[in-house]
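In: no sequence on this one, just coordinates:
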């Protein structure tokens, strides 16, 4: 099993080097490598929701040891309660998985169709980070919830 994990990590590392090597100077509308984003709209399965519209997560490198973490949840119309929870995760190469390192917090709005949360966090250098978000809409006794995960950034 360890050999399989190591082989998978080696393959991912090789692919990452190939992708980075192939990237040329980007256009103005492309996101730089210092920004990661995720959305519930990236889920290609058909989701039937009456109130929930979308949820997004973002992570951006601010300095050599700080990142800005943000996210939002949107509903089609104002709902009783709309919420976003954000968790900062770091890649742990020894275990080969993403681990929660900081609960950024949650934000809730009432009788609204959107809620947003944004905070800065101190991070370790030479590490990969991403944001995991839980997006929740509650209205008339109905609860609709989805998750989003941003792409990662490397803090060097």
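Out: Yep, that arrived. Since the model is a prediction, treat every value here as computed from it, not as a measurement.
In: CA atoms for contacts and neighbours, from now on please.
Out: Noted.
In: where do the strands sit along the chain?
Out: 35-39, 52-63, 66-92, 97-122, 127-139, 142-149, 153-155 (DSSP state E).
In: which stretch among these comes nearest residue 11?
Out: Smallest distance to residue 11 across the strands of the chain (CA to CA): 15.1 Å, for strand 97-122.
In: put this beside the first:
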């Protein structure tokens, strides 16, 4: 019986410490940002019919080659993961130098098969850090199942009055 009491006490203390650290990191603009946002088909979105046949969207990544030279942006990438009950989208922006400001904005996109194009499904979640050379963050969305989703990212590095911008997209996943 004493072991169970010790385990419950440990679990309670661990939970409180973890929640305090998450709140402190969020308040200080730290790396941890967990925004579990419930996306119910917003008004600006067209009604998407359920996918009745395997319509695989064209990500365009294999056909499009972009050569871009940058002074400040070293790398920029976004990802999407199926967490079972939610979609986790993440992104990072890496700079060659400690920048005045680094920004990563993440958008959840859905494949609109009626128009054969990707549509922003979220209004975008912006993450900002100052005086650093790296920014990583993520956000989770509860979205309708039965569609293809991907992440779109806009990455910015600002030094003085100059801002470099880079756009990226992830591969798509079918959320079921």
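Out: It's in. These figures come from a predicted structure and were not determined experimentally.
In: any idea what the TM-score comes out to?
Out: Once superposed, the chains reach a TM-score of 0.69 (TM-score structural alignment, normalised by the length of the first structure), with 117 aligned residues with a CA RMSD of 1.9 Å.
In: re the thing from before, can you add distance to residue 18 of the first structure and mean neighbour count and give the strands of the first structure back as a markdown table?
Out: As requested, these are arranged in a markdown table below (distance: least, CA to CA, whole Å; neighbours: other CA atoms under 10 Å):
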| stretch | distance to residue 18 of the first structure | mean neighbour count |
| --- | --- | --- |
| strand 35-39 | 19 | 21 |
| strand 52-63 | 23 | 23 |
| strand 66-92 | 20 | 22 |
| strand 97-122 | 22 | 16 |
| strand 127-139 | 18 | 24 |
| strand 142-149 | 23 | 18 |
| strand 153-155 | 16 | 20 |
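In: got a markdown table for those, with distance to residue 12 of the first structure too?
Out: Shown next, in a markdown table, are the strands of the first structure (distance: least, CA to CA, whole Å):
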| stretch | distance to residue 12 of the first structure |
| --- | --- |
| strand 35-39 | 18 |
| strand 52-63 | 21 |
| strand 66-92 | 13 |
| strand 97-122 | 13 |
| strand 127-139 | 14 |
| strand 142-149 | 18 |
| strand 153-155 | 15 |
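In: quick one: closest of those strands to residue 19 of the first structure.
Out: Taking the strands of the first structure one by one with CA to CA, strand 153-155 is closest: 14.5 Å.
In: elements contacting that closest one?
Out: strand 52-63, strand 127-139 (3 or more CA pairs under 8 Å, 6 or more residues apart in numbering; DSSP states H and E).
In: for the aligned partner of residue 159 of the second structure in the first structure, what are its contacts?
Out: Aligned against the first structure by TM-score structural alignment, residue 159 of the second structure finds its counterpart in residue 139. The neighbours of residue 139 of the first structure, taking CA atoms under 8 Å, 6 or more residues apart in numbering as the test, are 51, 79, 80, 81.
In: 10 Å instead, please
Out: 50, 51, 52, 78, 79, 80, 81, 82, 110, 111 (CA atoms under 10 Å, 6 or more residues apart in numbering).
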